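> All I have is the shape, not the residue letters:
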């Protein structure tokens, strides 16, 4: 290494000289000159772009004339765009369900009750015919031994009739107001077929009972 105090050898390139220090203008006596700050840092008395110091007016952020601006209220949906439809509340199906229940009770339950009552009536009538005289063979006297069974048969008949009419009325309302149209249509079909089923079951049970009573009488 060479001594920095000695002159450089012949042919050597001298190192570049350091830049001179920035000159600070002298201020009043007793004051400290301002120190340069890094960009983005605001010290008291210095304004930094993008920031507001106390006593400084807020910058104006309005767009210059001719610039694109967002419309007030945001963007509106085009007229032909797809919109999700509002789901309307589903109507209650209680009317259709009630009509179907009435029809099933009138078509299934009442014929079963009538079948038991008719069978007992048919089984007791032959014995009553044999015991009564020919002068007393009236309808009421023949049915007197089975008066309770006749009463149950009548109750089942009228109950089935009332329930069938109610099923038809409720079924029509359910279909017209769309409150269980499927149940209403089913109730109408069952209610219309119900009387035929009732008469068929009661007639078969009455005949079976009369046959059983006749066989037991002559055995």
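Yep, it's here. Remember, predicted model here, so these are calculated numbers, not experimental data.
> Could you use CA atoms for every contact and neighbour count after this?
Noted.
> number of nearby residues for residue 191?
As a burial measure, residue 191 scores 28 neighbours (other CA atoms under 10 Å).
> Would you indicate which residues of the longest helix anywhere in the chain are buried?
Using DSSP state H to assign secondary structure, the helix with the most residues in the chain is helix 181-218. For helix 181-218, burial by neighbour count (16 or more other CA atoms under 10 Å) applies to 181-192, 194-195, 197-198, 201-203, 205-214.
> again, but for stretch 78-96
Buried residues in stretch 78-96, counted by 16+ other CA under 10 Å: 93, 95-96.
> So for it, first residue to last residue, what's the gap.
With CA to CA, to the nearest Å as the measure, stretch 78-96 spans 43 Å from end to end.
> got the contact list for it?
170-171, 173-175, 178-184, 187 (CA atoms under 8 Å, 6 or more residues apart in numbering).
> Take this one as well and set it beside the first:
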């Protein structure tokens, strides 16, 4: 079977299409001046547009290949979370570090002050005589209570500060709370060491 386009004689009933499938070629504008050389201007390459009636014939229309989705819709902005969680974690961390360190230091000073004379009389080599702590057992108990309360507050601040960082609820306060909670034990034992050393020196001076 011969192709109608290649056949010198079209078959009966065949008529050429009224409009090319890609639009009519666009030639030079009417009334354009001829070149100075007098030769006819070369015709520009034909420009084809979308078929008439196509939705892409409108200005600004974007072509989407079949099987592909259009541009994704912009994601809605996340709501801003309240920084209360991070602030509470930071307050708990500061209370754990400062409060426990002050209470532990005062209790350690009282223990050193009350046992300064007995401590100085203790031999360096040998077992420690825990009976010398009987007069200052209240101060020892206060030091232990301050340690455990500070530990509980520090753990709470550490956990809540980490959650605040992950959730973005006061992330800056959460980071500060984690750092303060991590430094809390160091501050507590430093205060206890300073307190008991000062108390022992003061108690030994009074006894001497």
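That came through fine. Just so it is clear, the structure is predicted and the values come from calculations on it, not from any experiment.
> In TSV: the buried residues of stretch 78-96 of the first structure, plus distance to residue 137 of the first structure.
Formatted as TSV, the buried residues of stretch 78-96 of the first structure follow (distance: CA to CA, whole Å):
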residue	distance to residue 137 of the first structure
93	54
95	49
96	49
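> Count the neighbours of the residue mapped onto residue 176 of the first structure from the second structure for me.
By TM-score structural alignment, residue 176 of the first structure lines up with residue 166 in the second structure. A total of 12 residues lie near residue 166 of the second structure under the criterion other CA under 10 Å.
> give me the stretch of the first structure that the helix or strand containing residue 107 of the second structure matches.
Assigned by DSSP states H and E, residue 107 of the second structure belongs to helix 100-114. Helix 100-114 of the second structure corresponds to residues 110-124 in the first structure, going by TM-score structural alignment.
> cool, stretch 136-146 of the second structure as well?
Counting by TM-score structural alignment, stretch 136-146 of the second structure pairs with residues 146-156 of the first structure.
> Identify the residues contacting the matching stretch?
Stretch 146-156 of the first structure is touched from outside by 110-111, 113-115, 117-118, 120-121, 124-125, 143, with contacts defined as CA under 8 Å, 6+ apart.
> from those, which two are the most distant?
Greatest spatial distance in these: 110 and 125, 22.3 Å, computed using CA to CA.
> hang on, the earlier thing: for the helix holding residue 107 of the second structure, packing partners?
helix 137-167, helix 171-207 (3 or more CA pairs under 8 Å, 6 or more residues apart in numbering; DSSP states H and E).
> Show me the one of these that comes nearest residue 119 of the second structure.
Shortest distance between residue 119 of the second structure and those, using CA to CA, is found for helix 171-207: 7.6 Å.
> so how far does that closest one sit from its counterpart in the first structure?
Here the mean offset of helix 171-207 of the second structure against the first structure after fitting is 0.4 Å, by mean CA distance after the TM-score superposition for the first structure.
> And that helix, what does it pack against?
Using 3+ CA pairs under 8 Å, 6+ apart, helix 171-207 of the second structure is in contact with helix 84-94, helix 100-114, helix 116-121, helix 137-167.
> Just put the ones you listed in a markdown table and tack on distance to residue 128 of the second structure.
Output for these, formatted as a markdown table (distance: least, CA to CA, whole Å):
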| stretch | distance to residue 128 of the second structure |
| --- | --- |
| helix 84-94 | 35 |
| helix 100-114 | 15 |
| helix 116-121 | 9 |
| helix 137-167 | 16 |
